[in-house]
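S.K.: attaching a predicted model along with its sequence, questions to come.
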Amino acid sequence: MNTVVSPTLSVAIFAAAQAVKSVLAGQSLTEVLTTVPKEQKAVVQSISFYSMRHLMSAQALAQQLLSKKAPNTLVHALLLVGLSLLIVPRKRIHEDFTQGIPFYQDFTIVDETLKAAQRHKKSASFKGLLNACLRRYLREQDKLWEIIDQQETVQFDYPQWWIDLIKKSYPQEWKAILRAANIPGPLTLRVNRRKITREAYSAELNRLAIAHQCVGEDAIILEKAVPVDQIPFFQQGYCAVQDAGAQIAASLLPLRDGLRVLDACAAPGGKTAAVLERANIDMTAIDIEEKRLARVAENLKHLGLYSDKVSLYTADATTQSWWNGEPFDIVMADVPCTASGIVRRHPDIKWLRKESDIAKTARLQREIVRNLWSVLKPGGYFLYITCSVFPQEGQEQATFIEKHFSDAIRLEAPGQLLPLATDQQPRPWHDGFFYALFRKAEGTHV
């Protein structure tokens, strides 16, 4: 437990409540956190992430504690954040994963939440209500948990539709999948092959007494997360932050110098960079948002990979307005999806998504695939990727390609990668991804 209270804790609680309020109104937590001052960022992110992960439990408790609807959305958000912090001891999933978890004494949480309420006129006059609810929780918590803990939504902290879909899709693993997604993901690096070998970088980490684990071909998982400016040789471009599951993409492709490669829906550019680190290729990367495409350029420059062989276009992957008519040897289609596989890193996703979104993204994915298949040359390779665990966005789409594209030959690929929590592997080393690799039969025409 924290024994020293930061003088800015009430400020952080207020900022986290504003973030929760914004997410419940449909705004991305990532966007909200960009407005938080740098000196507050770490604690605000810790509190808001935890609140997002366990929001269903906090909402269920709030319903028990309030005799009627909260006076306004800010008071409601402050109550949810305060309750989220109070339930930390009950929601600890594994003793090894305490980094980044906001532990505070009960009295500290109550006092600082009340101070946070004083920061705005919409909440200041309801300090008494917040105080009564939080203190009642502390008095009656065992009784309250007996009431709410019968609900699956509280047990797993997911909307019921999400739980039902995962249960239906993975009848054996569903509990492990849901539990794993509430464990913060580790900080994983991809070593830049152009500048250093993974073995040499690992040796440097050992020299600096930084505990880590090597996985896959280029990935290194740090035992303790640190800010990027504290990662050894990060500023020199020796490595980049990328989940180990995302790094698999480049390893599946038959890369060699001189090939023409398209990375569609490329932002923020991790897979683009990983491919360029492996071969001297002509790379075209497109993304529908100019701001996000700018991040691709920034990341490539940081790693020393930006050159005249790299072409970046702000473009819609369902159109060919960006294409010069010359077919590609390889197409990577990291298509838009619900992002259900990366919810442990973006816990607001489960509150921003609706069940109806799955059918919408599936239709968009098929439209993109149809368009991109036509820019692939005969004999070329097509890698379909999603960061989703929903079969409608993964296996069902791969089956669609096999069934409707007569010249598509499916090749070996990992298929669905599930982030599973087990006794032996309590924190999965990768997020949820789906990979399907195809080759376009020779003798077909673009």
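M.R.: Sure thing, it's come through. Residues are numbered from 1 along each chain as shown.
S.K.: contacts, neighbours, all on C-alpha from now
M.R.: Will do.
S.K.: now do the contacts for residue 350.
M.R.: Residue 350 is in contact with 158-159, 162, 340, 343, counting by Cα atoms under 8 Å, 6 or more residues apart in numbering.
S.K.: and the next helix or strand past the helix or strand containing it?
M.R.: Element membership for residue 350, per DSSP states H and E: helix 349-352. Later in the chain than helix 349-352, the nearest helix or strand by DSSP H and E is helix 356-373.
S.K.: at which residues are the helices of the stretch 251-400 of the chain located?
M.R.: Taking DSSP state H, counting those that start in this stretch as the test, the helices found in the stretch 251-400 of the chain are 270-278, 290-302, 349-352, 356-373, 395-404.
S.K.: closest one to residue 209 among these?
M.R.: Each of the helices of the stretch 251-400 of the chain has some distance to residue 209 by Cα to Cα; the shortest is helix 290-302, at 25.6 Å.
S.K.: for the closest one, buried residues please.
M.R.: For helix 290-302, the neighbour count (16 or more other Cα atoms under 10 Å) marks 292-294, 296-297, 299-300, 302 as buried.
S.K.: try stretch 203-212
M.R.: Buried, per 16+ other Cα under 10 Å, within stretch 203-212: 205, 212.
S.K.: how far out from the middle of the chain is that stretch?
M.R.: Relative to the centre of its chain, stretch 203-212 is centred 27 Å away, using Cα atoms, centre = their mean, to the nearest Å.
S.K.: contact partners of it?
M.R.: 202, 220-224, 232.
S.K.: ok, stretch 66-76 next?
M.R.: With Cα under 8 Å, 6+ apart, stretch 66-76 has contacts from 17-18, 21, 117, 122-123, 126, 130, 133.
S.K.: for comparison:
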Amino acid sequence: MAEPSHSLRAAAARVIQAVEQGQSLSQCLPPALLRVAERDRAGLQALSYGTCRWFHRLDAELDQRLKRPLRKQDRIIHHLMMVALFQLRFSQQASYAVLNETVEACRELNKPHLTGLVNGTLRRAQRDGEPAYPDSGTTLSHPLWMREKLRHNWPDDWQAILAANNQQAPMTLRVNARRTSRAAYLARLAEAGIDARATRFAPQGIQLQQAVAVDLLPGFAEGLVSVQDEAAQLCTGLLDLQPGQRVLDACAAPGGKTCAILEACAELGEVVAIDQSAERLVRVDENLERLGLVANVMAADAGATDSWWEGTPFDRILLDVPCSASGVIRRHPDIKLLRREADITPLAAIQLDLLTAMWSVLKPGGRLVYATCSIFPQENHRIVERFLKQQDTTQLVHIDAGWGRDMGAGRQLLPEPDSHDGFFYAVLERVAP
């Protein structure tokens, strides 16, 4: 049974607490949405994403306002006040409603003894306005380690990256070239009253002026389009797909790139899509079915080639490795809370191991595209440089493109407001030793 509507803020506080304890929004938000009234679900999603996006800034303000931290067993009220501060600072919600309903939510969370603290703290916040912060990094609301890493890696761009991460990402579509053209679909969007434009770099990409529910997109159920960021769409051009080729998407879930590969060249010999998570492969199958496409989908660890590879090498491999996801924070603001600096070195080891394993199943003369949604060089061109030193059968292919920045061993896109996510690509070909 759905909770009463006044529980919206209590539900949001529970979501933020779950994220702080290590759950992703994709894990903890869907069940939370089912526990609130249907009319409140969009609001709960907006509160959860917004509070995560500005978590470090809201947390800093609250720390200034509280004389002492709340006890561990009362931490949920800290999160409740952060949700309220988010509304006071970043929404159009009437302040009296925020204050009154937050106090009610405090009671619902079984903390009636803290209603006075909540009421007083939020009234002072409303009256005094937002405080000054010691540095611009706090204002831009990222964890200290991430700010410093980006400052070191991108000394001329780090503040722009932080600002871009706090913008809501645009909704971008990939037109299914097997079913229609981009020009034809733009016309259909115009007929439906949906404002859109062609993307700058992805040949099948369309960016919407405002996000809409997918069931309002003309022909979505029939497979005319898919939702995919422009940067992620660039993989198909780099693969140089040709009829008859055997193609591997090595870390395939949720299937956007697998489907893009199949759409880009209808005469491919076979497309194999593998992922370690059988649960996430369900999304791959769903996407293939909606688009009317066929791939050989397998649950497997790409790096353990002995467990799944039958011996026939691949002409093309897309290796979109597990990474920090530092380039897609604007779509997944919980990354700011979930990712740790200590994660990067182990991830880099996994990335290099996967690249080495995939090289063993690539045909001589074949091409591998290494991809990440990271903006940390340690996961990107430095991995490729390390690999090039280890392998004498590797030739780096220069990416001649109008997008991104040439890093020597690959090309880096940084997140851009009202445009693409942060992404990295490198293209390698296997030659005789």
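M.R.: Looks like it came in fine. Fair warning: this is a prediction, and the values are worked out from it, not measured in the lab.
S.K.: do you know the score for how well these two fit?
M.R.: Overlay of the two chains. TM-score (TM-score structural alignment, normalised by the length of structure 2): 0.92; 410 aligned residues with a Cα RMSD of 1.5 Å.
S.K.: residue 376 of structure 1: which of the contacts of stretch 203-212 of structure 1 is nearest?
M.R.: Lowest distance from residue 376 of structure 1 to the contacts of stretch 203-212 of structure 1 (Cα to Cα) belongs to residue 220, with 33.1 Å.
S.K.: show me what that closest one lines up with in structure 2.
M.R.: Alignment note (TM-score structural alignment): residue 220 of structure 1 maps to residue 206 of structure 2.
S.K.: thought that match was touching residue 172?
M.R.: Yes: using Cα atoms under 8 Å, residue 206 of structure 2 is in contact with residue 172, at 5.6 Å.
S.K.: show me the contacts of stretch 203-212 of structure 1 that map onto helices.
M.R.: residue 202 (DSSP state H).
S.K.: now, of the contacts of stretch 203-212 of structure 1, which are buried?
M.R.: 202, 220-223, 232.
S.K.: got TSV for these, with distance to residue 13 of structure 1 too?
M.R.: Listed next are these as TSV, based on distance: Cα to Cα, whole Å:
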residue	distance to residue 13 of structure 1
202	38
220	33
221	30
222	28
223	28
232	32
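S.K.: tell me, how many residues neighbour residue 16 of structure 1?
M.R.: Here the number of neighbours of residue 16 of structure 1 (other Cα atoms under 10 Å) works out to 30.
S.K.: does it lie in a helix or a strand, and which?
M.R.: Going by DSSP H and E, residue 16 of structure 1 is part of helix 9-24.
S.K.: after that helix comes which helix or strand?
M.R.: Per DSSP H and E, the first helix or strand lying C-terminal to helix 9-24 of structure 1 is helix 29-33.
S.K.: how far apart are that following helix and its match in structure 2?
M.R.: When structure 2 is superposed, helix 29-33 of structure 1 averages 1.0 Å from its matched positions, counting by mean Cα distance after the TM-score superposition for structure 1.
S.K.: mind listing the strands for the stretch 301-446 of structure 1?
M.R.: All strands of the stretch 301-446 of structure 1, identified by DSSP state E, counting those that start in this stretch, fall at 310-314, 328-334, 376-386, 408-417, 433-440.
S.K.: for the ones you listed, which one sits closest to residue 177 of structure 1?
M.R.: Per Cα to Cα, nearest to residue 177 of structure 1 of those: strand 408-417, 10.8 Å.
S.K.: what residues does that closest one touch?
M.R.: Contacts of strand 408-417 of structure 1 (Cα under 8 Å, 6+ apart): 245, 252, 389, 394-395, 401-402, 431-441.
S.K.: cool, stretch 139-159 of structure 2 as well?
M.R.: By Cα under 8 Å, 6+ apart, stretch 139-159 of structure 2 touches 53-57, 133, 137, 162-163, 166, 336-337, 341, 376-377.
S.K.: in PyMOL, select just the buried ones from these.
M.R.: Buried residues within those, by 16+ other Cα under 10 Å, are selected in PyMOL with:
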select buried, resi 53+54+55+56+57+137+162+163+166+336+337+376+377
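S.K.: return the closest of the contacts of stretch 139-159 of structure 2 with respect to residue 87 of structure 2.
M.R.: Nearest to residue 87 of structure 2 out of the contacts of stretch 139-159 of structure 2 is residue 54 (Cα to Cα; 10.9 Å).
S.K.: specify the local secondary structure of the nearest residue to the closest one once chain neighbours are set aside.
M.R.: In space, residue 54 of structure 2 comes closest to residue 141 once its chain neighbours are excluded; the distance is 5.5 Å by Cα to Cα, 6 or more residues apart in numbering. Of the three states, residue 141 of structure 2 takes coil under DSSP: H, G, I helix; E, B strand; the rest coil.
S.K.: check the alignment and tell me where residue 141 of structure 2 lands in structure 1.
M.R.: Per TM-score structural alignment, the equivalent position to residue 141 of structure 2 in structure 1 is residue 157.
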